[in-house]
Every structure is written in C-alpha cells, then in structure tokens.
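Colleague: Sequence isn't available, so here's the structure alone:
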C-alpha cells in the first residue's frame, strides 16, 4: 500500500517511538540541569604594576606578577612619582590563571575584557572623545619553570566612555569615574596551561598619545572561559546523539526502500 512511513506504522509502534523520543528529551534536560555546570566562568584579575628597569628597550622581557622571578613592583603611582619612575617604565602584568591553577583545552575559548579605574583630578581630567593607546603583549608556557613564548603583540586604541556622577571641583578629587568595560582580546582555543599579559600605556605629549585620559589608578582584566565540566557533558551528549541519529536515518531509509513505490522528493 502506497503512503507515508508513519501511516504504515501500527499504533503500538508509533506510541513506542513517541514515548522514546520524549524520554530522550526529558533525559537531555535533566543532564543539562542536574549534571552540567554553568556554561561559562568569569574571573577578575587586578593587574600588578611592574617597573621596567632594563636599559635596552628593544629587549623582549616578560614581567611576572608573582613567583621566584617576579618583577619589581610598586603599589601606587604616588610611589612611582616619589621614586622618579616614568609612566613609560610601568608595565601592568596579569598572569592567567591565578597562582596554583592552570588552564585547559576543555575551556574551549578565552575572552578578556579590560576595565580601567580612573580617578578624577582637577588638573588631569578625561577629555571628550578620549582615546587610550595600549601596548599589549601575550605569552604562554606549559611548565612553571620554562621560558615564556610570545604569542601576540599589538598596539591597540580604545575609546574611553566614562562619566562622573559628582560635581567637578576640588572636593571631588580622588573620586572614581564610572567607565564602560572595553573589549580587549579573544583566544580561540585554550591550548596552553599558563598565559601572561603585559600592558604598557605609552605617553608621548608631542604626539598626544595617552594625553587627556585622566589619572589611571588600576587596570582590571575579566577573563571569561567555558567551563571544562560543561564542555565534557556537551561533548558526551553529542557523542551519544550523533550515532543515534545515524541509526534512525538508516532505519528510516530501509523502510523507504521496502515500499513498492519509489520514494518521493520530501522523503529523500
């Protein structure tokens, strides 16, 4: 008898197929809700202010915020002024992940957002349309005692979008601007265990580089990556469902070929 596959199935078989599909759907929801962790994790890193004491600025040197070979640090820019350290000699260093942790390829990707803490100063306010120029370099390694390998280096410009909720007078000095987070970088695959970010804010008054951006107090990096546990559950479900779909397709095509008429376009 010519007709669609579903029309030739008995009521019992149709009920079995429908109930099986509903059970698989319910099981998938339960796995996602009860077993799998949250899809992503966001970690806030406070950059360490390192002092670049190298005389040859052409050398490639990496500044570590902690560990046996950690950099020479300062806590505030007032300390830098007291020690006569120029802004061009300050490097903001961030190690990803935190001490005692390591990254994993199960994290899939790493998205990093930049956040400035900028203080209000009467003599150094943020100008309209202010643009910050950052000299950023990224390195990686897979062992705590190996040398850092450069992964990327770039000069980037970002528009500052900040507002000040107080009156701009002497009484409001050292209050903080409210600045929007800035896109910083994205790593498409987390193939290494440790990453090191070094950020410089070069100042050049003649070329108007990083002039009129206010007094930067601190730099925060927010790292967002996919949770390894979520990736494993997701991968396991895909591994299970892909062969199941193939088996269903083979069964369906076998039923099609057993019919006395040739298959129609929609069935193909």
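Modeller: Structure received. For clarity, every value in this text was computed on a predicted model and none was experimentally measured.

Colleague: Going by C-alpha atoms from here, please, whenever you check contacts or count neighbours.
Modeller: Noted.

Colleague: residue nearest the centroid of the chain?
Modeller: The residue lying closest to the centre of the chain (C-alpha atoms, centre = their mean) is residue 111, at 1.5 Å.

Colleague: Quick check: which element contains it?
Modeller: When elements are assigned from DSSP states H and E, residue 111 belongs to strand 110-119.

Colleague: In terms of helices and strands, where is the residue nearest to the residue nearest to the centre of the chain when sequence neighbours are not counted?
Modeller: Spatial nearest neighbour of residue 111, excluding adjacent residues (C-alpha to C-alpha, 6 or more residues apart in numbering): residue 186 at 4.4 Å. Per DSSP H and E: residue 186 is located in strand 182-187.

Colleague: buried stuff in stretch 42-51?
Modeller: Within stretch 42-51, the residues that qualify as buried are 45, 47-51, counting by 16 or more other C-alpha atoms under 10 Å.

Colleague: okay, pairing it with this:
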C-alpha cells in the first residue's frame, strides 16, 4: 500500500494544511490573549521575633499575633550565646484587604527564595562568597485548622552559599551590597492552603573566636530578610489542562488508527514507521492531563513525572528526526536498523543521561526534602555544572549533525531527481514531483518544529533565571503573556506535527488503477533512487498493490 500523503489529492492536502494553520494560530492566540503569565510571586518582608525559650519548640506567627517583635536588630542584645532567640517569620500567603486568601492545588508548585539586605561597613567587610547555616522549620494548616495549631512539615538545618558584591563607588558606610537571592525550598505540590516559615541563623561568638570558619561567623548583621514565594498561576494551569483535555482524545485515536494501519501490512515495519509510532506514543503520554490528579490526591511526585514525560518526548523526537533524515541517505536498505545511528544516538543518550541524573539529584530528592539543593555545596555545584555542560555539548553536537544530515538529504534528493526522474515519462514525472514536493514540505515543517523546540528550551532556561531575580513588587512584565502564547504555540505545533506524521505516513487503503502500470515503469528507477524499501520517501513511491 502507498502512504496517505502519496494518494491524497492536492486540494484535500491544501485543506488539511490550512486547517492545521488555523489551529496552530489559535493555540498561540489562546495562550497570548486569554491565559495569564505562567508564574506569579509574593514578597514577604520577614518579621523578626524574639524567642525567650529557644530550646523549647514553638511556633512564631503573625496572624494571630504570636510574635514578640524586634523592631531593630542593630540595637538588640541576644538572649542566648548562639543567638537562636532571633527568629525570622514569614506567614504565607498574605491577607488581602483583611480577607484570608489561600494556596490552591491549581498552583502546582511553590518555590521559595531568600534575599538579604546587608549594609556596607568598612570595619566588617563581606567576602564575595560565604557559607551560611540556617535552622528552618516549616509548618502548615488546612482549611479546617485555620484557628488551630500549626502542623510541622519540615524541621532541619541547611547550608547555603551567599554571594554578594558591591561597586567601588558604593563602598561607603550605609550603602548596600548586591546579594544574589538564595534558593530555600521547592514544593512539588501546593497541597496545603497555609504555610509558616521560622528561620534562625545560629552563631556562637566563642566558636567564632576559635575558628573563623565556624557556621555564620562571616555573616554580618543584615538589615532585612525578604522571602519570595513563586508559584504557577492557577489560570495558566487551567488553560494548560483544557488544552491537554482537548488534544488527548485526538492524539489517542490517531495512535490507534496508525497502529491499525501498519498492522494490516503483510511485511515487517520499517524503522521510520516504528519511529513515528514511538513518537506518537510519547506525544500521547505527554498529553495525558495528569494535573487533574492534584485535586484528588496529595502526591508530590506529579511535577517530577511531568518533567520526565517532557524529557521522554524530547528524546523520542530527537531520535525520530535523526531516523527521518538518515533513512534517505542509506543505500540498499542498509539504514533500516538503529545500529547505523550509533554516533548520533550516543550523543542523544549522553545528553539525556546527564539531564536525567541532574533531575534525579535535584528535583527527585526534593520529593523527600524540599529544602535540598544540589547547588548548596561546592561539590554538588561542581557536579551539576559538569552534568549540564556535558549534556549541553552533546545536544549542540547532535543539532550540528542533524543540520548536516538535513542539508545532505536535500542535496541527495535534488541530485538523484535530476539524474534519474527527469528522464521518465510525463505521468511518472508528475507523480514523483508531487511526492518529492510533499516530502520537502514535511522536511521544512520538521526544521521549523526543531527550531521552535530549541527556542522553547531556551525560553524555559531564561524563565528560570527570571524566577531567581530579585523581585521588588508584584508587577508582571508585559512580555510574559506573550511567553505564555509561545508555550501554547509550541505545544500545539508538537501535537499538529505528530498528528500530521501519523496521518500522512500511514499506509493508505486506496488502490488506484494506474498504479500497476506506473510502478512497473519506474520500479527499477526507484530502487536506484534511494536504495531499498526502508526509506520514508521510497515508502511513498512503492506499489500500492504490494
């Protein structure tokens, strides 16, 4: 049987592509005009409280008042030698116009950061990098326990690296250092409506006199401590969930239909057909709206599962592009096996393995300890840099090889078409030219999809940088709405691209009467054109009665 893309009339193909173009535009406009920005944040100027009995566990809160407030740290005399009586408090979320607001499972995740305000003092210079130790206690309340006691969520000591700098012209007493915010925690699910943070910075003057590198000995007196909480917008989650609920049934049926078509063939599957099938399944897995589970379960693993699904789709997509381009370069059926792509597959495997190990070491461990960070120690930071650098280099090399293969495919098709196909009769020439044009169109679509995928990846990295910036107000940049539009555009393009492959490269049920005459005339030419039955383009040119 021939493929659908071969037997589809130009008019029907035009209608299908026009419909896909309208749907693709709708994805972008839907995200840009109706969806809010992906994330929001709240700043909390942490309240400083005095604990008269720090050795007895107790909660310090703001609402209702459960804090003996310290107005100025500069004039405060610690009650204990290790200054554990000083507690920094953040109660999340804020009240708004005396109305209690709460976190929702729609927020999906919560990222916490700390920002230090430290004044320059020529008598106590601050090192560019210092390790600080924090005693962190996090509690939560449910809606039913609004007026009750806080329930302890986590209680542990953590170490972080504080990086601060100051311009030469600002080295005057009273000016402030520019300190990078430090990551505090990341919750993989917002399963509770209210949270409370109690943070202490223990330090012993006696220990500091004996060892200047003892915990917090190099941490100067700071004026303010600000906690920044970042979460996914509930409105963005709703839009994303609706899109998945809409496309999931279509993708599921397309996978079923494609599988049925290739199972009807009285031959083994070609490698490119297996790759398309794997791509369709990975897209289907990515489209599963598992976000619904956040409303019926308290599993914190859903965010990690989401990242794993995204990574799986990227891997299968990269492998498919490799096979799709490479299957048109091998002669005599030599390319119909993964062994011929071992170099490129090694690059994909290296990049994927590096990103997977990093994800497991960072977000995987945060399932049990949300205050864990691979960047907290020098060794962890070094390994993180090594993993990400190796993975990035492998990804760049893969893209270079892929670009080279795409250019080579175009040159090969052009050369062999001019050498062999143009010497054929008009009927055959018209047929083959039409198929080659459609193949080139799909290659262009593949290249566009590749660039959009790469742009989406870098956009995500830029978004991570923005999340770690020092936000000073609740305003959101205008560009973020268009960022949402680009994310929905990329999601729509992935689905449409996979749907197009499943629909156009499935074996057709049609038999046209002239196929036997036409193919008997060109069988020999086609065998020479691209060496065997495994190539995707040759699949389109094979006898429909086969």
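Modeller: Cool, the structure landed. Remember, predicted model here, so these are calculated numbers, not experimental data.

Colleague: where does the TM-score land?
Modeller: TM-score for the superposed pair, counting by TM-score structural alignment, normalised by the length of the first structure: 0.87. Supporting figures: 259 aligned residues with a C-alpha RMSD of 2.3 Å.

Colleague: Show me what residue 80 of the first structure aligns to in the second structure.
Modeller: Correspondence of residue 80 of the first structure to the second structure, assessed by TM-score structural alignment: residue 76.

Colleague: Can you give me the neighbour number for that match?
Modeller: 11 (other C-alpha atoms under 10 Å).

Colleague: Likewise for residue 31 of the first structure?
Modeller: For residue 31 of the first structure, the neighbour count with other C-alpha under 10 Å is 15.

Colleague: Quickly note the distance from it to residue 41 of the first structure.
Modeller: 19 Å (C-alpha to C-alpha, to the nearest Å).

Colleague: What of residue 48 of the first structure?
Modeller: In terms of C-alpha to C-alpha, residue 48 of the first structure sits 22 Å off from residue 41 of the first structure.

Colleague: re earlier: quick one: residues contacting the residue nearest to the centre of the first structure.
Modeller: Shown in contact with residue 111 of the first structure (C-alpha atoms under 8 Å, 6 or more residues apart in numbering): 184-187, 223-225.

Colleague: nearest to residue 236 of the first structure, of the residues you listed?
Modeller: Nearest to residue 236 of the first structure out of the contacts of residue 111 of the first structure is residue 225 (C-alpha to C-alpha; 19.2 Å).

Colleague: Would you map the helices across the first structure?
Modeller: For the first structure, the helices defined by DSSP state H cover 5-8, 11-30, 77-82, 228-257.

Colleague: so the first one matches what in the second structure?
Modeller: Spelled out, it's helix 5-8 of the first structure. So helix 5-8 of the first structure sits over residues 4-7 in the second structure, by TM-score structural alignment.

Colleague: what's residue 58 of the second structure in contact with, if anything?
Modeller: No contacts exist for residue 58 of the second structure under C-alpha under 8 Å, 6+ apart.

Colleague: Identify the residue of the first structure aligned to it.
Modeller: When the first structure is aligned by TM-score structural alignment, residue 58 of the second structure is paired with residue 61.

Colleague: State the distance from that match to residue 141 of the first structure.
Modeller: From residue 61 of the first structure across to residue 141 of the first structure, the span is 14 Å (C-alpha to C-alpha).

Colleague: And for residue 222 of the first structure?
Modeller: For residue 222 of the first structure, the distance to residue 141 of the first structure - C-alpha to C-alpha - is 20 Å.

Colleague: Leaving out sequence neighbours, find the closest residue to the counterpart of residue 98 of the first structure in the second structure.
Modeller: Using TM-score structural alignment, the partner of residue 98 of the first structure in the second structure is residue 94. Excluding the flanking residues, the one nearest residue 94 of the second structure by C-alpha to C-alpha, 6+ apart is residue 101, at 7.0 Å.

Colleague: got a list of what the one you found touches?
Modeller: By C-alpha under 8 Å, 6+ apart, the contact set of residue 101 of the second structure is 93-95.

Colleague: Now do the lengthiest strand in the second structure: which range of the first structure does it align onto?
Modeller: Secondary structure of the second structure read by DSSP state E shows that its longest strand is strand 151-165. Aligned by TM-score structural alignment, strand 151-165 of the second structure corresponds to residues 149-163 of the first structure.

Colleague: What residues of the matching stretch count as buried?
Modeller: 160-162.

Colleague: who's in contact with that stretch?
Modeller: 129-141, 177-180, 182, 213.

Colleague: Take these and keep only those in strands.
Modeller: Counting by DSSP E, the contacts of stretch 149-163 of the first structure place 131-141, 178-179, 182 in strands.

Colleague: What I need now is these written out in CSV, including neighbour count and distance to residue 2 of the first structure for each item.
Modeller: Putting those into CSV (neighbours: other C-alpha atoms under 10 Å; distance: C-alpha to C-alpha, whole Å) gives the following:
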residue, neighbour count, distance to residue 2 of the first structure
131, 19, 72
132, 18, 72
133, 19, 72
134, 18, 71
135, 15, 71
136, 20, 69
137, 18, 68
138, 19, 66
139, 18, 66
140, 21, 65
141, 18, 65
178, 15, 71
179, 15, 69
182, 16, 63
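
Colleague: Next, the contact list for the residue nearest to residue 84 of the second structure when sequence neighbours are not counted, please.
Modeller: Of all residues not flanking residue 84 of the second structure in the chain, residue 202 sits nearest, at 5.3 Å (C-alpha to C-alpha, 6+ apart). Going by C-alpha under 8 Å, 6+ apart, residue 202 of the second structure touches 82-84, 133-135, 215-216.

Colleague: same question, residue 89 of the first structure
Modeller: For residue 89 of the first structure, the contacting residues are 51-53, by C-alpha under 8 Å, 6+ apart.

Colleague: With residue 51 of the second structure as the reference, measure out to the counterpart of it in the second structure.
Modeller: In the second structure, residue 89 of the first structure lines up with residue 85, judged by TM-score structural alignment. Using C-alpha to C-alpha, residue 85 of the second structure is found at 5 Å from residue 51 of the second structure.

Colleague: just residue 466 of the second structure next, same as before
Modeller: According to C-alpha to C-alpha, residue 466 of the second structure and residue 51 of the second structure sit 36 Å apart.

Colleague: any idea how far the match of residue 58 of the second structure is from residue 137 of the first structure?
Modeller: Distance, residue 61 of the first structure to residue 137 of the first structure, by C-alpha to C-alpha: 10 Å.

Colleague: Check residue 38 of the first structure too.
Modeller: Residue 38 of the first structure sits 30 Å away from residue 137 of the first structure, going by C-alpha to C-alpha.

Colleague: Thank you kindly, that will do.
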